[in-house]
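Peer 1: heads up, no residue letters with this:
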């Protein structure tokens, strides 16, 4: 494997869209995703890194930098992380987290946060293996 982790490029959208739909099991159109990412690119508080092997997107991590009331300094939320099923277990997800942590250190970010769906037991184990700990529950309410 000749994998590299790099900053997002616009040509990565279809690969990321495939990962979101297949691995995260969300139903997102590539057009809607392109519009969302376009807005993210205009805001310095969003960062996306991609894992690429042989010019193919095999993983990505999306990050949002913000503030929290209870945590001193800036925090960074992992808002999406996915690796293709055939590449899982090879350290790619951990490498993406390490890249996020490197970015956090360079930008004086004190804490990395992540939410993970209740049914995603493999993801929970993965995050714990990468030194995350359970802090609470996540709640969601749609407004339209």
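Peer 2: Sure thing, it's come through. Since this is a predicted model, take the numbers as computed values, not measurements. Numbering: from 1, shown residues only.
Peer 1: drop to CA atoms for contacts and neighbour counts, all remaining ones
Peer 2: Fine.
Peer 1: ok, residue 83 - how many residues close by?
Peer 2: Neighbour count for residue 83, taken as other C-alpha atoms under 10 Å: 26.
Peer 1: comparison target below:
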């Protein structure tokens, strides 16, 4: 397995991965999202390859916080192709980001995960990797005028 930075040639694979994560999208839509993400100097996307095929991805961003002095690293997306789950890909991506975080001025990694029944296995996965549940996530959609 190889973990490397995302590039635009990975777009089609990311469309499939976003669908598996529960956020189906189209290539043109994701292309625009990825262009915005790539333009942001605080955002980074890494992919996991097996035999030159993208089988997983992790998207992170560094952010400043009101609670701590240092920059925190937030995992925004993590997904492995269904047929590659439970083969160490997700763990390798998290460990890669842990090392990346240490090398890029941060000591804290945070992530949000929905409370849906379908996310329970993911929650156990995160706990097994040392993440702690520290709160709730609230969301409110506001309409644009």
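Peer 2: Now that the structure is in, tell me what you want to look at. Treat the numbers as computed from the prediction; the structure is a model and nothing was measured.
Peer 1: can you check which helix is longest in the first structure?
Peer 2: When the first structure is scanned for its longest helix (criterion: DSSP state H), the result is helix 92-106.
Peer 1: how about the secondary structure of residue 70 of the first structure?
Peer 2: Three-state call for residue 70 of the first structure (DSSP: H, G, I helix; E, B strand; the rest coil): coil.
Peer 1: can you map out the strands along the second structure?
Peer 2: Assigned by DSSP state E, the second structure shows strands spanning 2-5, 43-50, 53-63, 72-80, 108-111.
Peer 1: what does the longest helix of the first structure correspond to over in the second structure?
Peer 2: Counting by TM-score structural alignment, helix 92-106 of the first structure pairs with residues 89-103 of the second structure.
Peer 1: how close does the matching stretch sit to the first structure?
Peer 2: With mean C-alpha distance after the TM-score superposition for the first structure, stretch 89-103 of the second structure departs from the first structure by a mean of 0.7 Å once superposed.
Peer 1: contacts for that stretch, please.
Peer 2: Here stretch 89-103 of the second structure makes contact (C-alpha atoms under 8 Å, 6 or more residues apart in numbering) with 3, 46-48, 56-58, 73, 78-80, 107-109, 129.
Peer 1: what's the matching range in the second structure for stretch 70-81 of the first structure?
Peer 2: Using TM-score structural alignment, the residues of the second structure aligned to stretch 70-81 of the first structure are 67-78.
Peer 1: now the matching stretch: buried residues?
Peer 2: 71-76, 78 (16 or more other C-alpha atoms under 10 Å).
Peer 1: of those residues, closest to residue 52 of the second structure?
Peer 2: Ranked by distance to residue 52 of the second structure (C-alpha to C-alpha), these are led by residue 78 at 19.0 Å.
Peer 1: quick one on the thing from earlier: which pair in the contacts of stretch 89-103 of the second structure has the greatest spatial separation?
Peer 2: Taking C-alpha to C-alpha, the two most distant members of the contacts of stretch 89-103 of the second structure are 80 and 107; they sit 24.8 Å apart.
Peer 1: hmm, back to that, quick one: work out the angle between the longest helix of the first structure and strand 74-83.
Peer 2: Our comparison of helix 92-106 of the first structure with strand 74-83, counting by axes from the mean of the first three to the mean of the last three C-alpha atoms, to 10 degrees, yields an angle of 160 degrees.
Peer 1: what's the angle from helix 92-106 of the first structure to strand 109-114?
Peer 2: Counting by the same axes, to 10 degrees, helix 92-106 of the first structure lies at 150 degrees to strand 109-114.
Peer 1: perfect, I'm done here.
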